[in-house]
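Chemist: pasting the structure only:
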């Protein structure tokens, strides 16, 4: 996402941003976005639907950003991660202003993973698989 800083809140605002996104998208649709790891299958489905519907990245920017915030918030709630503002070097590598730090100190890029899924359109870029195979997470009960 070029100019992503215009659209992505800082780390301290990401939980509220993700919550507002979920409230907005579930108000019209009965989507099971409950911050569980299994709900990431719905995220995969939504991203695939955007692609099949012909959306380009610019038109889908807000939705992709919201889905990335949601994926990150799942990692925060279920894998022991914490939202962090990325430094200039991390931003250059990851292409995003925020990420999540896992309990073992690793930084992951949920916003970038959502973009990869959208751009590739491949099951190999599954967000659910990403979360299930993520290094550095703590195990918490699934909701």
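Modeler: Yep, that arrived. Model, not experiment: these values are computed from the prediction. Residues are numbered from 1 along each chain as shown.
Chemist: contacts, neighbours, all on C-alpha from now
Modeler: Fine.
Chemist: Check the offset of stretch 27-42 from the chain's centre.
Modeler: In terms of C-alpha atoms, centre = their mean, to the nearest Å, the centre of stretch 27-42 is found 13 Å from the chain centre.
Chemist: who touches that stretch?
Modeler: With C-alpha atoms under 8 Å, 6 or more residues apart in numbering as the contact definition, stretch 27-42 has outside contacts at 22, 25-26, 70-71, 73-74, 77-78, 126-128, 131-132, 142-143.
Chemist: here's the one I want to compare it with:
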């Protein structure tokens, strides 16, 4: 995988920002970190479905960071490193988003891969709705 920044808690926002730039340049789509923007992310990831997540791995990771940042900026989550046990549970990803208020944990990078691999039934807009509920 070739990402514009390393995949860490500290660089998640920068990685998400790179998605905003790429979506504007490549798709003519303005992503604004709102809940509504996730419908546009679903549409973009739908284009990746036929290619598959292995071929689009870097972009899929970056879109996962964007999804996570939407949760961070709008639903009270924060990025945190995964524990060794969680890495097994969440597909090996080094970070997740968590909400301290109710102990919810979400794996937005893993969700982006599920969306690409499994199609519309794994919608990220719906994922946000579920994870944002208190």
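Modeler: Right, received. Where do you want to start? Since the model is a prediction, treat every value here as computed from it, not as a measurement.
Chemist: ok, back up a step: which of the contacts of stretch 27-42 of the first structure ranks first by neighbour count?
Modeler: Taking other C-alpha atoms under 10 Å as the neighbour criterion, residue 70 ranks highest of these with 29 neighbours.
Chemist: Nearest residue to it in space, please, no chain neighbours.
Modeler: Leaving aside its sequence neighbours, residue 70 of the first structure sits nearest to residue 18 (C-alpha to C-alpha, 6 or more residues apart in numbering; 5.0 Å).
Chemist: From residue 89 of the second structure, how far out is the alignment partner in the second structure of that neighbour?
Modeler: For residue 18 of the first structure, the aligned residue in the second structure is residue 16 (criterion: TM-score structural alignment). Between residue 16 of the second structure and residue 89 of the second structure the distance is 23 Å, computed by C-alpha to C-alpha, to the nearest Å.
Chemist: How about residue 32 of the second structure?
Modeler: Between residue 32 of the second structure and residue 89 of the second structure the computed distance is 30 Å (C-alpha to C-alpha).
Chemist: To which secondary structure element is residue 100 of the first structure assigned?
Modeler: Assigning secondary structure by DSSP states H and E places residue 100 of the first structure in strand 98-101.
Chemist: residues in the second structure matched by that strand, start to end?
Modeler: Going by TM-score structural alignment, strand 98-101 of the first structure sits over residues 95-98 in the second structure.
Chemist: that older thread, mean shift of the strand holding residue 100 of the first structure relative to the second structure?
Modeler: Between strand 98-101 of the first structure and the corresponding residues of the second structure, superposition yields a mean separation of 0.4 Å, by mean C-alpha distance after the TM-score superposition for the first structure.
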